[in-house]
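Q: Structure of the sequence below:
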Amino acid sequence: MLHVYGIKNCNTVKKALDWLNENQIEYTFHDYKKEPAQESKLKEWEKIVSWEELVNKKGTTWKKLTPEQQATVVDDASAREVLLQNNSMIKRPVIEVQNELILGFNEDTYKQKLANL
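A: The predicted model follows:
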């Protein structure tokens, strides 16, 4: 079973959940607004993807940081600290499937990696 992490009102998360529902793929959903991301989970993800992939630098939360604050995000530890303080800055959605992570929504990627589950 898949585990999807994100925020319900995020358009990208909505697209991902709609795709999963349309393709009858079972999943559990972890809403950051109800249950913030845990440091242990971020450390787990850091073993699979880089901190650069996890930090959503295109979103408004990142853009609200000062240039000085942005400049402090330089490695796993500093990114993790910022992400724990600002869960909405985590790339969305994060989908755990087997020993892999899928970040964001890309229908072709979903078809390739999820359609046969």
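Q: hey, let's count contacts and neighbours off CA atoms from now on
A: Fine.
Q: State the number of residues packed around Leu65.
A: By other C-alpha atoms under 10 Å, 11 other residues sit near Leu65.
Q: Please give the structure of this sequence too, so both can be compared:
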Amino acid sequence: MVFRKALSYNVSHDLKVNGAFMSIDVYCHSRCTTCKKALKWLDEHGIKYTLRDIQSDHPDEAALRKYQALSGLPLKRFFNTSGMKYRELGLSAKLPGMSADEQFALLASDGMLVKRPLLIKDNLVLAGFREAEWAEKLG
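A: Now for the predicted structure:
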């Protein structure tokens, strides 16, 4: 499958926008069906990217802080609320009582807690795959 091959080789590609090359990083998990749909969409639209394994190469706390600020999204949207790890830790009950610093530290501790796919392109951050949003922002 292309996904596994891209992960193995960590293929790097660029997108040319307004005459300048823009690097795109996409954090995914190999068994995530939403990630597979997102990568298929990118491939079908000829958008090149660097594929990163969210489990072994997840963003650190500083990067997550930057991504959240750039996205304009609430911090909770960066949590993979449908993931097993999120449920195992009982985070739906714990997050409201945690400070932002504690939440960022928790996100940085385990890539499986991070919403995926997570697409990073210069000043654009997309958490999760919503085709219409990706088409608007990347089209």
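Q: In structure 1, what residue spans correspond to helices?
A: Per DSSP state H, structure 1 carries helices over the ranges 11-22, 39-46, 51-54, 60-64, 67-71, 76-85, 107-114.
Q: Quick check: the first one compared with structure 2, mean distance?
A: On the superposed models, the aligned residues of structure 2 are on average 0.7 Å from helix 11-22 of structure 1, with distances taken as mean C-alpha distance after the TM-score superposition for structure 1.
Q: The helices of structure 1: which one's closest to Lys91 of structure 1?
A: helix 51-54 (5.2 Å; C-alpha to C-alpha).
Q: Structure 2: matching residues for the closest one?
A: Mapped onto structure 2 using TM-score structural alignment, helix 51-54 of structure 1 spans residues 75-78.
Q: And for Val97 of structure 1, the neighbour number?
A: By other C-alpha under 10 Å, neighbour count at Val97 of structure 1 equals 16.
Q: Map it onto structure 2.
A: In structure 2, Val97 of structure 1 lands on Lys121 (TM-score structural alignment).
Q: And for Val4 of structure 1?
A: So, by TM-score structural alignment, Val4 of structure 1 is matched to Val26.
Q: For the residue nearest to its match when sequence neighbours are not counted, give me its contacts.
A: Spatial nearest neighbour of Val26 of structure 2, chain neighbours left out: Leu119 (4.5 Å); criterion: C-alpha to C-alpha, 6 or more residues apart in numbering. Contacts for Leu119 of structure 2 (C-alpha atoms under 8 Å, 6 or more residues apart in numbering) come out as 24-27, 125-127.
Q: which secondary structure elements does the longest strand along structure 2 contact?
A: As assigned by DSSP state E, the longest strand anywhere in structure 2 is strand 20-28. The contact analysis (3 or more C-alpha pairs under 8 Å, 6 or more residues apart in numbering; DSSP states H and E) places strand 20-28 of structure 2 against strand 14-17, strand 50-53, strand 118-121.
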